[in-house]
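Asks: no sequence on this one, just coordinates:
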């Protein structure tokens, strides 16, 4: 089957590699987001998907919008049978959806119809889901609402960050996507409409959404911190400046700390919440490197009664 693969970040690479290694399909081109500034130096860099395509000598298409006439014309010239999609990062207009013979098939990192949208893994961690997974479905105009080809499930581990969970789903999801493409190619797979019940949405997580509220219970604070690790990263304010925080750990033994109040011990740094305190993990002050919380507290000379907000 002749494929044009659409994807942008590193999480899409396992799927692209699986398709490239298959002897049943040809990846004729990839579609990815345009080169963008990255890192402290703001150097313009290729997306991970574009870089992998370059290594394999595959044509790379980088439309600003997927409805650009020049892009649509080139896609028609490529005559793809199917366009697999993993984390492409842009909306696909109906003019693009109509070109491949078998449409566009998306690998989405949730068990649909739960957590439609841009941040399903973050939502699963934030809301304390026990089980999540991945789904392959045909893309339609409505957001993540197309008929389903296949599903896998994955247990959310107690200390999973969104990054760790997504990495596992990217690997297992690549196998699901390949089997879906195989099934479409040989005609053995048919899509089934999603149920109307159980729909939930997971919009993109903004930086403001990653601010930790120490006035909430420790369990909720823990989930939020893990849900935004590594991106966009948890944070709070200390002495009027932003403090980046790694995942925190609820502490069971009793400590009488007000929400946000800091207690520095020899081997850990505790912060009060609405329930039990949490122990800070890694901390990064403005202009500093990430470091263990105890090292940060010693360097900052945290005084008794000071708070994080």
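Replies: Ah, there it is. The shown structure was predicted, so the numbers you read here are calculated from the model rather than taken from an experiment.
Asks: Please make it C-alpha for all contacts and neighbour counts, starting now.
Replies: Will do.
Asks: Tell me which stretches of the stretch 151-300 of the chain form strands.
Replies: Under the criterion DSSP state E, counting those that start in this stretch, strands of the stretch 151-300 of the chain are mapped to 234-238, 241-245, 249-250, 262-264, 269-271, 278-279, 282-285, 291-292.
Asks: closest to residue 31 out of those?
Replies: Within those, the stretch nearest residue 31 is strand 234-238; the backing value is 31.4 Å (CA to CA).
Asks: what comes into contact with that closest one?
Replies: 210-213, 224-225, 228, 242-247, 307-309 (CA atoms under 8 Å, 6 or more residues apart in numbering).
Asks: ok, so of those, who is nearest residue 126?
Replies: Once CA to CA is applied, the member of those that ends up nearest residue 126 is residue 224, at 5.1 Å.
Asks: is it true that that closest one touches residue 126?
Replies: Yes. Between residue 224 and residue 126 there is a contact under CA atoms under 8 Å: 5.1 Å.
Asks: returning to what we had before: could you single out the nearest of the contacts of strand 234-238 to residue 65?
Replies: residue 228 (27.8 Å).
Asks: got the contact list for that closest one?
Replies: Contacts of residue 228 (CA under 8 Å, 6+ apart): 122, 161-162, 205, 210, 234.
Asks: Let me have the residues you listed in a markdown table, extended by neighbour count and distance to residue 273.
Replies: Formatted as a markdown table, these follow (neighbours: other CA atoms under 10 Å; distance: CA to CA, whole Å):
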| residue | neighbour count | distance to residue 273 |
| --- | --- | --- |
| 122 | 27 | 22 |
| 161 | 26 | 20 |
| 162 | 26 | 22 |
| 205 | 17 | 23 |
| 210 | 22 | 16 |
| 234 | 25 | 16 |
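Asks: another one to put next to it:
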């Protein structure tokens, strides 16, 4: 089939490659170049860079308005495919391709509709998650589902690791669905169950409440890793925790207090402590927790 593909971050790359290997990609839509790094250099999105490498026409837009709608209509595409573009597809663009649009979403719909499904699933302590390919409709992530895959959430898995895995397995699911649509054999079912929403994470979502039980603190830490990155406050400044693990075998440590237990740097929560592995104090680079602890003079309380 003749496709239009929309996506922006690296997580969309496996899907772009998978559908491009089997079908004709008439154009790729992605968000405009964005300032990256300390020098704020304007940089193409990962999808833009890959599309240009593959030789596909690229449409850069932060809003899918009239200009994009006219450009897509001129392509006479059979199907639109969208993976993590970062914007809403509304009418008349929604109906512009002959078969409309399908979306690869990284959750078991209708659970976690929205921008951050993987992160919210990890924060909530979900034991299982997955990916779904569904028909795009005006309501947020509410269309009928063509296919889904399920997998457990690892006890120590971060949102970044989980999303990377789902991007690969979801790409195959998406490509198979597009094949079925091309063959006329695809069928979709309505979503069943009570929807939950997954809004984009804010910096406040990344702050750890160290008075909460260890399983909740650890789930939030994993859910906001690598972005926006877990933190607590140390002397009123943001203290990032890049890597940690459960230390259920250790003695109780007062909430927020950091102590040395043999060679382990432990952080107290409302129940058992966490072992700090990699941290980043304000204004410094990430470092091993033991190195930071030595420099801190053996005393610290996080809030």
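Replies: Yes, it's here. Computed from a prediction, not measured in an experiment: that's the story for all the values here.
Asks: Superposed, what's their TM-score?
Replies: Here the TM-score for the pair of chains, by TM-score structural alignment, normalised by the length of structure 2, is 0.97; 303 aligned residues with a CA RMSD of 1.2 Å.
Asks: For the contacts of residue 228 of structure 1, give me a markdown table that also has distance to residue 95 of structure 1.
Replies: Below are the contacts of residue 228 of structure 1 laid out as a markdown table (distance: CA to CA, whole Å):
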| residue | distance to residue 95 of structure 1 |
| --- | --- |
| 122 | 31 |
| 161 | 38 |
| 162 | 34 |
| 205 | 29 |
| 210 | 36 |
| 234 | 39 |
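Asks: Inside helices: which ones of the residues you listed?
Replies: 122, 162 (DSSP state H).
Asks: ok so, going back, which one of residue 224 and residue 126 of structure 1 has more residues nearby?
Replies: Neighbour totals were compared for residue 224 of structure 1 and residue 126, and residue 224 leads with 28 against 20 (other CA atoms under 10 Å).
Asks: Which position in structure 2 pairs with that one?
Replies: In structure 2, residue 224 of structure 1 lines up with residue 220, judged by TM-score structural alignment.
Asks: residue contacts, its match?
Replies: By CA under 8 Å, 6+ apart, the neighbours of residue 220 of structure 2 are 122-124, 206, 208, 230.
Asks: Could you rerun that using 7 Å?
Replies: Counting by CA atoms under 7 Å, 6 or more residues apart in numbering, residue 220 of structure 2 makes contact with residue 123.
Asks: What separation do you get for it and residue 102 of structure 2?
Replies: 31 Å (CA to CA, to the nearest Å).
Asks: And for residue 249 of structure 2?
Replies: For residue 249 of structure 2, the distance to residue 102 of structure 2 - CA to CA - is 47 Å.
Asks: higher neighbour count, the two?
Replies: Neighbour tally, residue 249 of structure 2 and residue 102, criterion other CA under 10 Å: the higher count belongs to residue 102, 25 against 8.
Asks: a strand runs through that one, doesn't it?
Replies: Yes. Assessed with DSSP: H, G, I helix; E, B strand; the rest coil, residue 102 of structure 2 lies in a strand.
Asks: Alignment lookup: it to structure 1.
Replies: Aligned partner of residue 102 of structure 2 by TM-score structural alignment: residue 105.
Asks: what do you get for residue 140 of structure 2?
Replies: In structure 1, residue 140 of structure 2 lands on residue 143 (TM-score structural alignment).
Asks: Is that match located within a strand, as I assumed?
Replies: No. In this structure, residue 143 of structure 1 is coil, not part of a strand, as judged by three-state DSSP.
Asks: and it, what does it touch?
Replies: 116-117.
Asks: Over to residue 104 of structure 2?
Replies: 82-83, 131-134, 174.
Asks: can you check residue 141 of structure 1 too?
Replies: residue 94.
Asks: my guess is residue 223 of structure 2 meets residue 157, correct?
Replies: No. Look at residue 223 of structure 2 against residue 157 with CA atoms under 7 Å: they stay out of range, at 8.7 Å.
Asks: the more surrounded of those two?
Replies: residue 223 (30 against 15).
Asks: can you pull out the strands in the stretch 1-150 of structure 1?
Replies: Going by DSSP E, counting those that start in this stretch, the stretch 1-150 of structure 1 shows strands at 2-7, 26-31, 36-38, 43-45, 59-61, 83-86, 104-108, 131-138, 148-155.
Asks: Can I get those strands in TSV including distance to residue 193 of structure 1?
Replies: Conversion of the strands of the stretch 1-150 of structure 1 to TSV gives the following (distance: least, CA to CA, whole Å):
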stretch	distance to residue 193 of structure 1
strand 2-7	23
strand 26-31	27
strand 36-38	37
strand 43-45	39
strand 59-61	31
strand 83-86	19
strand 104-108	14
strand 131-138	9
strand 148-155	6
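Asks: Now do the helices for the stretch 51-200 of structure 2: every range, in order, please.
Replies: 66-75, 117-123, 159-183 (DSSP state H, counting those that start in this stretch).
Asks: Out of these, which is closest to residue 189 of structure 2?
Replies: helix 159-183 (13.3 Å).
Asks: so how far does the closest one sit from its counterpart in structure 1?
Replies: Compared with structure 1 after fitting, helix 159-183 of structure 2 deviates on average by 0.4 Å (mean CA distance after the TM-score superposition for structure 1).
Asks: whereabouts in structure 1 does that helix align?
Replies: Helix 159-183 of structure 2 covers residues 162-186 of structure 1 once aligned (TM-score structural alignment).
Asks: List the buried residues for the matching stretch?
Replies: 162-167, 169-182, 184-185 (16 or more other CA atoms under 10 Å).
Asks: cool, and stretch 296-303 of structure 2?
Replies: Applying 16+ other CA under 10 Å to stretch 296-303 of structure 2 flags 301-303 as buried.
Asks: what about that stretch, start to end distance?
Replies: Start-to-end, stretch 296-303 of structure 2 (CA to CA) is 16 Å.
Asks: ok, and what's touching it?
Replies: Residues contacting stretch 296-303 of structure 2 (CA under 7 Å, 6+ apart): 232-234, 256-258.
Asks: ok, now stretch 205-221 of structure 1?
Replies: So stretch 205-221 of structure 1 is contacted by 119, 228, 232-236, 250, 259-260, 272-278, 309 (CA under 7 Å, 6+ apart).
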